[in-house]
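Visitor: return atomic coordinates for the entry below.
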Amino acid sequence: MFSSFQRSSAERRVRLPYYVLWMAISICIQDLQINCQFHTVPDMAADAYLSRCLTLSGLLNADDPTPSFITLLKFPSLQRLSINLLCNGIPLTMDPVHFWRDFSDMHEFFRLLNLSRFIPLRSSYSWIDWRLTFDLIKDTLYHRLDVSRISASYRFRLQLWFDELPLMSRLRFRYPGLYADDSLCPNCGIFMETLEHFFTCLPDSLSIIDHASPPVSTRTKLIDLLDQFVRRLAKKASASPKARLDFNSLLLQLQSLPTIGLASLRNYSDHLTFTGLWFLRGFIPRDLSSLIMSSSGLSRRDSSNIIIRYFLKLHREIYHQLWRPRCKMKSLKDKAMDVTPALLRTIKSSDFTNFRYDTSPVNFFSTNESLSPLQVFEWSSLGIFWTHSAVIRGTNWLNNLSDFLKSRTVLVRFKVLAYWIVG
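Guide: Now for the predicted structure:
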């Protein structure tokens, strides 16, 4: 499959399934100067790794559609071949069973990125550290076994990662009878509240009416939080015994990284774009991980742990200092409009009862049509069912996640999938 991708033209590559996955692997091979090729194994039974791989056939779950290693070996172009490269450029020197499970999870992860909501990433695949991003979302999902009690801050992180925050620009479609004519930011009351505006909102102090609940200078606070984030990274990396840069030199480079967006935020104006949006959603840029690893002299694993630790801290601070105050302003706005939680629940229940699914056949990998946001349940209850189902059934959590997002992104064929659809 990957060999076929390498032989394809640029025009044909973008039409292949899992285009982003193959491009990520290709970039790793080029950057690390790895001579990646498939090696024929003359005697499969005598090969220690492939013999171990045969045990995979007895470990598969009927509910897990991920192809087995046996299936791969029987594929015409890959018969009796072994894969010797993982997505992060590390050769196959580990237990093949562990390797294949990890590779299958990564495969499912990149299936999600074929959905229409992630199309903008197709032009930016090379600047994302996919391995670190993958580890970050796994940490978000499985921070505890009892996922039914997921905290509000973790739920916020999932909503942000999948661009599902209940912002006014979304609620106007979710509740057309309540917010159709008012999608303005509850903080400033001037601009439409999109995700970028949420991070860059800077209310005019002269327009403050209610001094008991003054608006939050989101942009100013976010600049402070991002500055604290890069300072923590610089301090930790420069304190390494193998550090190649001092604190000030490393801090200057971190502050100037366009993918983090600190410089972009400081010079932000209405005609500019905030460049750190994908980073704040949880897509870690490669230049950040490369800079920390090269400047600190630490291994990739240790550098990744440092980045993940401080990034999760950054997300917690954004939740408490930016998102919760915004939700308070939204609550005051609802109260002034006589919109109560009971009214929202009533509307959603009614819409869910009357909703009818499209019955036309759907190809999940070729369609880019998106559903309008559905009025079913608050996203605050989301992520619980499919992750909890994965724990109970012992199935692959990414399969459940993939099924859920398909129902959000494409037209669903069967009504039996109704419990996957959430708004």
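Visitor: going by C-alpha atoms from here, please, whenever you check contacts or count neighbours.
Guide: Noted.
Visitor: which parts of this structure are strands?
Guide: 39-40, 81-82 (DSSP state E).
Visitor: what's the biggest helix by length in the chain in contact with?
Guide: When the chain is parsed with DSSP state H, its longest helix is helix 218-238. For helix 218-238, contacts defined as C-alpha atoms under 8 Å, 6 or more residues apart in numbering pick out 198-202, 243-248, 250-251, 254-255, 262, 265-266, 292, 295-296, 306-307, 310-311, 314, 317-318, 321-322.
Visitor: do that again at 6 Å, thanks
Guide: Residues outside helix 218-238 that contact it (C-alpha atoms under 6 Å, 6 or more residues apart in numbering) are 199-202, 246-247, 250-251, 296.
Visitor: could you identify which of the strands of the chain is most buried?
Guide: Stretch with highest mean neighbour count among those: strand 81-82 (a mean of 20; mean count of other C-alpha atoms under 10 Å).
Visitor: now the other sequence, so there's something to compare against:
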Amino acid sequence: MLPTLTTLQRRKPHLYNLSWLCPQCNSFPETLDHLWTCPYILPEFSPLNTFKTLLLALRSNYLDKFLSVSSLIPLPDSFADEFVALDCWNCDPLSFSCLRLARGLIPISLTEFLGTYFSSFTIWSILDTPLHDFHFDLYVQIWLCRSIFFHHWELAQGITKIMKLSALEPSSILHPSSNIPPDISTPSLATVSLDSWVSWVSSSIIRGGSWISHLDFWRRLTVQPLLRISFW
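Guide: From the prediction side, this is the model:
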């Protein structure tokens, strides 16, 4: 299971406060389902919109493939409309079946519908590879970016790699920032590099700053600069 915040809260409640919500939207617990559908602060960076885009691309991919292969019986003119109307593609609001696809589970409604027209071999041979690609895209476009942000968010909370690897309570571990002067542990925008902006924004917000004051940062943020940030 992916180490979402709710998972970490169960594993190490002494490090991850049980009252903490999703670091990206601060509105809901960061469960596995919420991870892919977080509303976030800006629509262009929203995991929810990314998830919808990838899901609808998967639907189009599947539909094109099934329309191009031999079927057990002639496909009716309504086939495409009925396929698109299946609940597993329902994004507004997100359906239970839709979220199961993100976990690699094929909805029964999809296989039952396809089973009327195609053999089991044809169905599974078509479903397999696009679903794998869908999960890879979710990893790259949502999980990887979230993990980089989460890493800096943890540092803003004072949670270090040593603390995460230790089975001891935090009081038994030397806090890494205990000897760091205030002006270094809480940097200003003028003194940080581009690759440190994520850390600055997260720590500033934790200290009471507003998301609104950082909109320009998020508008200029793309996957490429995120990928340059290393994990220490």
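Visitor: before we move on, back to that, out of the strands of the first structure, flag the one nearest Tyr49 of the first structure.
Guide: strand 81-82 (8.8 Å; C-alpha to C-alpha).
Visitor: for Thr200 of the first structure, grab the count of nearby residues.
Guide: A count of neighbours around Thr200 of the first structure, defined by other C-alpha atoms under 10 Å, yields 23.
Visitor: which residue lines up with it in the second structure?
Guide: With TM-score structural alignment as the criterion, Thr200 of the first structure lines up with Thr37 in the second structure.
Visitor: quick one: its match from Pro182 of the second structure, how far?
Guide: Computed as C-alpha to C-alpha, to the nearest Å, the Thr37 of the second structure to Pro182 of the second structure distance reads 36 Å.
Visitor: touching, Ser295 of the first structure and Pro241? I think so.
Guide: No. At 11.0 Å, Ser295 of the first structure and Pro241 do not qualify as touching, with contact defined as C-alpha atoms under 6 Å.
Visitor: which of these two has more neighbours?
Guide: A direct count of neighbours by other C-alpha under 10 Å for Ser295 of the first structure and Pro241 places Ser295 higher, at 21 against 10.
Visitor: which residues touch that one?
Guide: Counted by C-alpha under 6 Å, 6+ apart, Ser295 of the first structure has contacts 243-245.
Visitor: kindly reformat those residues as a markdown table containing distance to Arg345 of the first structure and neighbour count.
Guide: Shown next, in a markdown table, are the contacts of Ser295 of the first structure (distance: C-alpha to C-alpha, whole Å; neighbours: other C-alpha atoms under 10 Å):
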| residue | distance to Arg345 of the first structure | neighbour count |
| --- | --- | --- |
| Ala243 | 55 | 18 |
| Arg244 | 57 | 17 |
| Leu245 | 55 | 19 |
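Visitor: would you reformat the residues you listed as CSV and include distance to Asn354 of the first structure?
Guide: Shown next, in CSV, are the contacts of Ser295 of the first structure (distance: C-alpha to C-alpha, whole Å):
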residue, distance to Asn354 of the first structure
Ala243, 62
Arg244, 63
Leu245, 62
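Visitor: follow-up on the earlier one: any idea how far Pro130 of the second structure is from the match of Thr200 of the first structure?
Guide: Going from Thr37 of the second structure to Pro130 of the second structure by C-alpha to C-alpha gives 20 Å.
Visitor: Lys164 of the second structure now?
Guide: From Lys164 of the second structure across to Pro130 of the second structure, the span is 36 Å (C-alpha to C-alpha).
Visitor: then Asp64 of the second structure?
Guide: 12 Å.
Visitor: compare those two and say which is more crowded by neighbours.
Guide: More crowded of Asp64 of the second structure and Pro130, by other C-alpha under 10 Å: Pro130, with 16 against 11.
Visitor: that one pairs with which position in the first structure?
Guide: Using TM-score structural alignment, Pro130 of the second structure lines up with Tyr310 in the first structure.
Visitor: find the nearest non-adjacent residue to its match, please.
Guide: Once flanking residues are discounted, Tyr310 of the first structure sits nearest to Phe229: 6.6 Å by C-alpha to C-alpha, 6 or more residues apart in numbering.
Visitor: equivalent range in the second structure for the longest helix of the first structure?
Guide: The alignment of helix 218-238 of the first structure onto the second structure (TM-score structural alignment) covers residues 47-67.
Visitor: compared with the first structure, how much does that stretch deviate?
Guide: With mean C-alpha distance after the TM-score superposition for the first structure, stretch 47-67 of the second structure departs from the first structure by a mean of 0.8 Å once superposed.
Visitor: show me where the second structure has its helices.
Guide: Under DSSP H, the second structure gives helices at 5-11, 32-37, 47-68, 79-84, 96-102, 108-115, 120-138, 144-156, 161-165, 182-185, 197-206, 215-220, 223-227.
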